[in-house]
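Undergrad: Next comes the sequence, and after it the predicted model I'd like to discuss.
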Amino acid sequence: MKEIMNDVWVKRCISVFTAAYAAVITLLTYATFLYDLEFVPDKMAPFLVIYAGASIVFMLLMIYTREMFMTKLISVLLLPIVFFLLLFNIGNGNWVLIIPPFIVAIVMFFAAGTNESVKVIMGTIYLLLYVLGIVAYVVCNMLFGGSDVETVLTPYLDKDTSVYSYYKNEMGHLAEVVDEENTISPDGRYRFYISDVKDSDKGCVKIYVVPNGQDINLKFFSLNQKGIRKTITRNGTRGIVPDVGWVVTENDVLAIQFRLMPESSLKQSKITTMPKKNYFEFLGIS
């Protein structure tokens, strides 16, 4: 058994196998660049157990094969991959997704049999990448994102939040407006949602239209399309749920019909095109 474990070809095969871990982390990074990752209720804990367990197993395999070329390569590449994973998820607070591969990346960077000069040079570059990258991320979000806090209005708002206190007398109406049958367009291509905005002034209520059916639902989490949305109005009053629905005009054009306050008149906004995908939404750029 000892001879098998010390065999160079066994180590090479295991080293190549560990590349699967780097591939999965890269895939998660790419997925969270294009989508918002949202955990299924009560599925975060089991996901963390599996995710952390797999990370530990692969880290041990990498330590075992630390002198192999593939492991050395992974140890150098994993830190920048995790940096982008951090960048795309820090705004959502998905630390469950970030911490296990970050620990693996740090441990393997120092444990791998990479040349010490390479470690010093790459370590300096990566340190600057993380520090300057996070500072740039914070600055961009402050400049472009501002201090506004948006909350999607649903009947399941946390009763302990200030947002709920604004709409507690409107929950029945809110449930009717945001019911799935009402929010999805007749052709199934779009859906709308309503958002409460807390800002430095009196705040507002916004109505957005987004593509429908482009989310990816998996066992532990869903990947929700992001970066494509059309603002219908930003003039709603906090505490008042607007009447919103879909209509088809005489020219067979799809439109959103809305009334911001009970006494106001109905308005329409035609939906003919959607904005192009914004790939830099994570930086607060809208």
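TA: Noted; the coordinates are in hand. Numbers count the residues shown, from 1 in each chain.
Undergrad: Going by C-alpha atoms from here, please, whenever you check contacts or count neighbours.
TA: Fine.
Undergrad: Doesn't Gln268 belong to a strand?
TA: Yes: assigned with DSSP: H, G, I helix; E, B strand; the rest coil, Gln268 falls within a strand.
Undergrad: Go ahead and confirm it touches Leu260.
TA: No: Gln268 is beyond contact range of Leu260, at 11.4 Å (criterion: C-alpha atoms under 8 Å).
Undergrad: Tell me which of those two has more neighbours.
TA: The neighbour comparison of Gln268 against Leu260 (other C-alpha atoms under 10 Å) goes to Leu260, with 22 against 17.
Undergrad: let's bring in a second one:
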Amino acid sequence: MKSLFGNVWTKRVISLLSVVYTLFVFRLCYLSIFYDMHIHQRASLCLAVSGVSLAALIIMLYTRHQIVTRICSFLILPAMLPVVLLYFGEWGLIIPIVITGIVILLMSGAGEGVKTALATIILLMYIFGALGYFLFSSFFVAAIKEKTVETGVSPSGEYRYRIVNTDDSSKGSTAIYVEPNTADVKNSFATFTLKNLERVVYLSRPIRSGITVNWETKSRQAITDELNALSDTIELKVTDEELTRLGYTYDNKLMLTDLSASRKFAIDKTAADVDPVALDSLTEDQLDFFGIGKEANGRYYIKSPSEKVLAEMEYTADKRMYINEMNAGALRQFNSEQVDEATGISYFTLKKYHNVNLNTLTDEQLDYLGVSPSGDVMTISIPPLMSEPDEEHPDAKPVELAPAEEKIVFRYYVAEIEDYYDVNSRHLSFDLLS
């Protein structure tokens, strides 16, 4: 048995377990950057982490002369820096791992000079990291007091909400936050929730009490009808591939935007018109005014491209320049030339428009765009806001400062179209105190 544990190959194989522990630390580092941690059982978590760390320390001390263990001993403490800063105060989680990292760094098989240099660098990382973190927290994060007064989950379980009252110097506020309920990382001891996914669906100043939240399930078609009834100009932004699948060509979506007043007047628009103008809506004479031609098959082209535009495309003057074939540089050059030399005012910008009107889409097309057949809709009922009692006039009746309201504040439909909750993306959070 002694010869087995003294064998160098046994140590090399067992040293791979130190990689597993190091990966666990890096996983925790990743979670601290992108997730908030909510611990359920602090004592159990502390015991579990302590047990795993002790076992890992024994293994790493046994294999401390192996190159794999040496490398791991150099990585544990740097990886723990974000955990220490962002989960500050969760000592049952932090202390066992930090102690393990310190011990194995000091007792690893690396040379004394290497260990001294690395320990100095890591110490400086912690000092400057902590200094920067606390300075940022002190100067750039507002000191406010929040109180969560209600939480809940939607009928489908896809979303959850919380109502938060905030006390500040401006009489406070009440906000309702909605976030996905399916993106959490859960284990027996803690739940990790993605940062930066909460959206404010209702905000009121001052604090409003007595808000009632009601959820209901509505079909895609019913919500489409509601939105179209609200406005017939609601637009959705889609990709090139989606435009093609919806039946649009490149030329169908070519628009003139940022038109000057003189160009608007030339196509019978008023100076107050701000919407982009589709090339398909212009007559042949109007297109000619902008230097654009149209073939019988609907393709648009530049009638007299400048030498610089031709150079961008490496075209000769006798070759027709179709707009859908122009590269970004050629289109940018063409737009830069549409300027009044005397005043520097831009006449117009030619570009492809990626928006489509909601009222032009069928239910099948909305299904293709990723809108589920049915989902959750949140309606809130808000009681009237009454004035505070007047100590000088105790018999005076309260005055209604704001009327009662009932309104829809969240539709799953809009969340899916606008991609509110992209649970596959990761964004750094600068709300360091969240």
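TA: Thanks, I have it. As the structure is a computational prediction, the values presented were derived from the model and not from experiment.
Undergrad: Report the TM-score for the pair.
TA: TM-score of the superposed chains, computed with TM-score structural alignment, normalised by the length of structure 1, equals 0.77; 255 aligned residues with a C-alpha RMSD of 2.7 Å.
Undergrad: remind me, longest helix of structure 2?
TA: helix 112-140 (DSSP state H).
Undergrad: Contact partners for Phe366 of structure 2?
TA: I think there's a mix-up here, since residue 366 of structure 2 is Leu and not Phe. For Leu366 of structure 2, no residue meets the contact criterion (C-alpha atoms under 8 Å, 6 or more residues apart in numbering).
Undergrad: buried residues in stretch 19-31 of structure 1?
TA: Residues of stretch 19-31 of structure 1 classed as buried: 19, 21-22, 25-26, 28-29, 31 (neighbour count, 16 or more other C-alpha atoms under 10 Å).
Undergrad: Narrow those residues to those in strands?
TA: Nothing among these maps onto strands, per DSSP state E.
Undergrad: now for the residues you listed, which pair is the farthest apart?
TA: Within the buried residues of stretch 19-31 of structure 1, Ala19 and Ala31 form the most distant pair, 18.2 Å apart (C-alpha to C-alpha).
Undergrad: how much space between Lys171 of structure 2 and Asn165 of structure 2?
TA: According to C-alpha to C-alpha, to the nearest Å, Lys171 of structure 2 and Asn165 of structure 2 sit 11 Å apart.
Undergrad: so what corresponds to Leu78 of structure 1 in structure 2?
TA: For Leu78 of structure 1, the aligned position in structure 2 is Ile76, judged by TM-score structural alignment.
Undergrad: For Ala208 of structure 2, which three-state class applies?
TA: Residue 208 of structure 2: Arg, not Ala. Going by three-state DSSP: Arg208 of structure 2 is coil.
Undergrad: what's the closest non-adjacent residue to it?
TA: Leaving aside its sequence neighbours, Arg208 of structure 2 sits nearest to Thr174 (C-alpha to C-alpha, 6 or more residues apart in numbering; 5.9 Å).
Undergrad: From Leu432 of structure 2, how far off is the one you found?
TA: Distance of Thr174 of structure 2 to Leu432 of structure 2, computed by C-alpha to C-alpha: 21 Å.
Undergrad: Same drill for those two, tell me which one is more crowded.
TA: For Thr174 of structure 2 versus Leu432, the count of surrounding residues by other C-alpha under 10 Å is larger for Thr174: 22 against 15.
Undergrad: need the contact list for that one.
TA: The contact partners of Thr174 of structure 2, by C-alpha under 8 Å, 6+ apart, come to 163-166, 202-208.
Undergrad: can we see that at 7 Å?
TA: For Thr174 of structure 2, the contacting residues are 164-166, 203-205, 207-208, by C-alpha atoms under 7 Å, 6 or more residues apart in numbering.
Undergrad: Let me see the ranges of the helices in the stretch 51-200 of structure 1.
TA: Using DSSP state H, counting those that start in this stretch, the helices of the stretch 51-200 of structure 1 run over residues 69-89, 95-111, 116-140, 162-167, 171-177, 180-183.
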